[in-house]
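**Q** with the input below, show me the fold.
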Amino acid sequence: MDTLAIEGGKPLSGFIKPAGSRNSALKLIYAALFSSEEVVLENVPDVISIDEDLAVIRSIGAMAEWSGNNRLIISGAGISSYEVPQEIGSRYRTAMLIAGPLLYRFGKALLPKYLGEFSEQPYNRLLDTWESLGIKVIDTGDHFLLDGSEAKGGQIHFKIPSHIGTDNAILSSIFANGETEITNASEEGEVEDLINFCRLIGADISNPEPKKIKIKCASNFKGAKFLVQPDKIEIATFAILAILTQGNITIQGVNKTVVIPLVHLLDKMGAKFAFEGNDLKVWSNGEILSHVNVDITPTPGINSAWQSMVTLLLTQANGESFVHDTVTINGFGFVKDLNRMGARINLAKPTEVGLVPVISDELYDLEKMGEPLSVARVEGPTKLKGTRLEISDFRYGAVQVAAALAAEGKSEVSGIEKVAKYMECFIPKLESLGARIWKVQK
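**A** This next block holds a predicted model:
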């Protein structure tokens, strides 16, 4: 496990081009399997987590090859099996998205259950969708065996918008006889990428109003070329780093629609930013930031992917702020490290601070399990001090590195490979902006 030394307190300045969205690319990889022609995906991040999804599709005979920087060529022509091997499929949570292409090609699919990190996440939204489409599911214990011989269009409604649930609903219905309507669907920008891509390869799919998707049966799918949108997590990370380090960073090629909630928050806090064409420029001259209360909600709100960086930013705001996470019940695992660095963040139950509990996990029994600690009370501004940090959870790696860059003095951060697995060239990009980072010799 590599350890990096990070010298904090240095302004980060310059230009950065965010990588393509990993969350968009991974679903497009599975959607490409509907076509037996070549599909070309541009701006795909070259990270280990993408290679893991490629291993899944190659395991059933699909072709997937890198062709130049961030260019991926995929074809489903060689798919020869409806069974995803246990040793591969059980390791990756997104492998369930292969169900649609296999049902389209074979009328059935055998999918291993996910046994990796976060394996406690429920399957209910996937199972409910398949049931709504007439797809029969047999739970064998280690696998789901799907029978799509009687698949047909149907009504799919999510009680709470679900990102991967919406992806699965789209991919499981674009070939089903009749018409499908998905309501209370996720509005994430990555879902918009999936809709546009499916339309490009031949799906009859429309998005007539927010949170509603309509699909008519299509039987033939062709090849296409598609550009993956920029990664919103990376955009938010560098935008907030510009403020935290009192720097000046221009983020190039931003999808404005996706970052509107973020820039609204920055504006409310009094941070400095400007759009220059499709570039987002964020800078700080040491302005006093206003405290705010933030609800973490599905898009079009401040989404859970930004929660940790927003919480870190609020440690530098003047006064008391509250972050109420209505999406995840355990999303503040990084707070203990920030507090060790000098932050003043206390976790609370919603009713303890006058808020109504909101639980997005439909299987969470509030009466039996009680209120989660889903609110962070953040007092600021506070001076952060460098310390030793270990990245044990990839979700918090970027915020730990960002805290080290914002802190006074030197920090040592181990486990950086967990970040590299999901964010392309994160450390080299930071170094290009002037960050002082070096490898600690053991």
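
**Q** all contacts plus neighbour counts: C-alpha atoms, from now on.
**A** Will do.

**Q** tell me the buried residues in the helix or strand residue 103 falls within?
**A** In the assignment (DSSP states H and E), residue 103 maps to helix 99-106. Residues of helix 99-106 classed as buried: 99-105 (neighbour count, 16 or more other Cα atoms under 10 Å).

**Q** please convert the residues you listed to TSV, extending it with distance to residue 64.
**A** Output for the buried residues of helix 99-106, formatted as TSV (distance: Cα to Cα, whole Å):
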residue	distance to residue 64
99	18
100	18
101	15
102	17
103	20
104	19
105	18
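
**Q** pull the most distant pair out of those residues.
**A** Largest separation among the buried residues of helix 99-106 by Cα to Cα: 99 and 105, giving 10.1 Å.

**Q** ranges for the strands of the stretch 51-200 of the chain?
**A** Counting by DSSP state E, counting those that start in this stretch, one finds strands in the stretch 51-200 of the chain at the ranges 63-66, 71-75, 108-112, 136-139, 143-147, 155-157, 179-183.

**Q** same deal with the stretch 251-400 of the chain?
**A** So, for the stretch 251-400 of the chain - with DSSP E, counting those that start in this stretch - the strands run 272-276, 279-283, 289-290, 293-296, 317-325, 344-348, 375-380, 388-390.

**Q** mind listing what's buried in the longest one?
**A** Read it as strand 317-325. Applying 16+ other Cα under 10 Å to strand 317-325 flags 317-318, 320-325 as buried.

**Q** can you say which two of those are spatially most distant?
**A** Pairwise distances across the buried residues of strand 317-325 (Cα to Cα) peak at 21.0 Å, for the pair 318 and 325.

**Q** is residue 410 in contact with residue 389, as I believe?
**A** No - between residue 410 and residue 389 no contact is recorded; they are 11.0 Å apart, counting by Cα atoms under 8 Å.

**Q** anything in contact with each of these two?
**A** Taking Cα atoms under 8 Å, 6 or more residues apart in numbering as the contact criterion, residue 410 and residue 389 have no common neighbours.

**Q** about what we covered before: single out the most deeply packed of the strands of the stretch 51-200 of the chain.
**A** Stretch with highest mean neighbour count among these: strand 108-112 (a mean of 25; mean count of other Cα atoms under 10 Å).

**Q** that older thread, so which elements touch the helix holding residue 103?
**A** strand 108-112, helix 163-171 (3 or more Cα pairs under 8 Å, 6 or more residues apart in numbering; DSSP states H and E).

**Q** and the angle from that helix to strand 143-147?
**A** 50 degrees (axes from the mean of the first three to the mean of the last three Cα atoms, to 10 degrees).

**Q** and helix 99-106 with strand 108-112, angle?
**A** Going by the same axes, to 10 degrees, helix 99-106 makes 140 degrees with strand 108-112.

**Q** now find how far off-centre helix 99-106 is within its chain.
**A** Helix 99-106 sits 25 Å away from the centroid of its parent chain (Cα atoms, centre = their mean, to the nearest Å).

**Q** would JSON lines of the helices and strands packed on helix 99-106 with distance to residue 243 be doable?
**A** Listed next are the helices and strands packed on helix 99-106 as JSON lines, based on distance: least, Cα to Cα, whole Å:
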{"stretch": "strand 108-112", "distance to residue 243": "44"}
{"stretch": "helix 163-171", "distance to residue 243": "29"}
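
**Q** want to put them side by side, so please do this one too:
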Amino acid sequence: VHGMPVIDADVDYSPSEDPVEAMSLLAAAVVTESELTVRRVPIEFLEIELAVLEEMGLDHDRTPEYFADNGRTRLVDLTVRPSKLEAPIDKIHPMPFPGLNIDNVPFFAAIAASAQGQTLIHDWVYDNRAIYLTDLNRLGGRLQLLDPHRVLVEGPTRWRAAEMMCPPALRPAVVVLLAMMAAEGTSVLRNVYVINRGYEDLAERLNSIGAQIEIFRDI
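**A** Sure thing, here's the model as predicted:
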């Protein structure tokens, strides 16, 4: 990249849609056994995730592809329905693009906990992030930490309400929130700064599609 001493030009550009936000909503639908349509999904960044979900038995439809406002990103509208999921044959692990996105790996902990059978999740990129996935055990999950990078998930799960602190890692924190949505009763998730750091108005957007999340401040 060669810079310029002065930039004097108008720039009109539209960034690509976020595949991790799309995966967050898909995981919310799967874990809560809901039908949901997610529009403007950047499909080229979620092909492997959807292939794994298809292997697990996810019932879904997608529209023909169309282009994003930037004229380059390929989008689809994706509808998922309540499904009887089975654990995948292979372990779930991230890989460089076009492989499974490292930020989407934690969502498969809650998805695997909703499926029949045992699923091995290998989060080899981040040290210790897999540890936070075991917070799902507070909500009724059956996750066994094999080492700082590997978790064995047993499903299906009957989620139960709990009061707990938010994990310090962003994606595991959202996974806990999604499991709370699936649990019967009232759960309390404290210290949600990490979620607010990574998502814009996530609670409000989830409420717009049927969740019941109340935001409060401890005094």
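
**Q** of the buried residues of strand 317-325 of the first structure, closest to residue 111 of the first structure?
**A** Distances from residue 111 of the first structure to the buried residues of strand 317-325 of the first structure, taken by Cα to Cα, are shortest for residue 325, at 31.7 Å.

**Q** which residue in the second structure aligns with that closest one?
**A** In the second structure, residue 325 of the first structure lines up with residue 123, judged by TM-score structural alignment.

**Q** now for that match: which residues touch it?
**A** With contact set as Cα under 8 Å, 6+ apart, residue 123 of the second structure has these partners: 93-94, 102, 105, 129-130, 149-150.

**Q** how near is it to residue 87 of the second structure?
**A** From residue 123 of the second structure across to residue 87 of the second structure, the span is 17 Å (Cα to Cα, to the nearest Å).

**Q** neighbouring contacts of stretch 96-103 of the second structure?
**A** In contact with stretch 96-103 of the second structure (Cα under 8 Å, 6+ apart) are residues 20, 44-49, 93-95, 123, 125, 171.

**Q** just the ones of those residues in helices?
**A** 20, 47-49, 171 (DSSP state H).

**Q** filter the residues you listed down to just the buried residues.
**A** 20, 48-49, 171.

**Q** what is the burial count for residue 208 of the first structure?
**A** Residues near residue 208 of the first structure, counting by other Cα atoms under 10 Å, number 9.

**Q** residues contacting the residue nearest the centre of the second structure?
**A** What sits nearest the mean C-alpha location of the second structure, by Cα atoms, centre = their mean, is residue 24, with 3.3 Å. By Cα under 8 Å, 6+ apart, the residues touching residue 24 of the second structure are 104, 107, 174.

**Q** so how far is residue 163 of the second structure from the counterpart of residue 413 of the first structure in the second structure?
**A** Under the alignment by TM-score structural alignment, residue 413 of the first structure pairs with residue 189 in the second structure. Distance check for residue 189 of the second structure against residue 163 of the second structure: by Cα to Cα, it reads 6 Å.

**Q** which one of those two is surrounded by more residues?
**A** Set side by side, residue 189 of the second structure and residue 163 show more neighbours around residue 189, with 16 against 13, by other Cα under 10 Å.

**Q** compared with the first structure, how much does the helix or strand the more buried one falls within deviate?
**A** Here residue 189 of the second structure, judged by DSSP H and E, is contained in strand 188-190. Strand 188-190 of the second structure differs from its equivalent in the first structure by a mean of 0.9 Å after superposition (mean Cα distance after the TM-score superposition for the first structure).

**Q** contacting residues for the equivalent of residue 48 of the second structure over in the first structure?
**A** The alignment partner of residue 48 of the second structure in the first structure, by TM-score structural alignment, is residue 261. Contact analysis of residue 261 of the first structure by Cα under 8 Å, 6+ apart lists 300-302.

**Q** quick check: residue 261 of the first structure vs residue 297 of the first structure, distance?
**A** Taking Cα to Cα, one finds residue 261 of the first structure at 11 Å from residue 297 of the first structure.

**Q** helices of the second structure, residue ranges please.
**A** For the second structure, the helices defined by DSSP H cover 19-31, 47-56, 107-113, 129-133, 170-182, 193-198, 202-207.

**Q** against the first structure, where does the first one fall?
**A** Going back to what we said before, that points to helix 19-31 of the second structure. On the first structure, the counterpart of helix 19-31 of the second structure by TM-score structural alignment is residues 232-244.

**Q** mean per-residue distance, that stretch versus the second structure.
**A** Average distance, stretch 232-244 of the first structure versus aligned residues of the second structure after superposition (mean Cα distance after the TM-score superposition for the first structure): 0.9 Å.

**Q** can you give me the neighbour number for residue 169 of the second structure?
**A** For residue 169 of the second structure, the neighbour count with other Cα under 10 Å is 15.

**Q** need the winner for burial among the strands of the stretch 251-400 of the first structure.
**A** Scoring the strands of the stretch 251-400 of the first structure by mean count of other Cα under 10 Å, the most buried comes out as strand 375-380, with a mean of 23.

**Q** which residues of the second structure does that strand align to?
**A** The alignment of strand 375-380 of the first structure onto the second structure (TM-score structural alignment) spans residues 150-155.

**Q** and that stretch against the first structure, how far off on average?
**A** Stretch 150-155 of the second structure: mean distance to aligned residues in the first structure after superposition is 0.9 Å, counting by mean Cα distance after the TM-score superposition for the first structure.

**Q** returning to that earlier point: most tightly surrounded among the helices of the second structure?
**A** helix 107-113 (a mean of 27).

**Q** need the ones in helices among the contacts of stretch 96-103 of the second structure in JSON lines with distance to residue 30 of the second structure, can you?
**A** As requested, these are exported to JSON lines (distance: Cα to Cα, whole Å):
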{"residue": "20", "distance to residue 30 of the second structure": "15"}
{"residue": "47", "distance to residue 30 of the second structure": "17"}
{"residue": "48", "distance to residue 30 of the second structure": "17"}
{"residue": "49", "distance to residue 30 of the second structure": "13"}
{"residue": "171", "distance to residue 30 of the second structure": "16"}
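
**Q** of those residues, closest to residue 136 of the second structure?
**A** Nearest to residue 136 of the second structure among those: residue 171, at 12.5 Å, using Cα to Cα.
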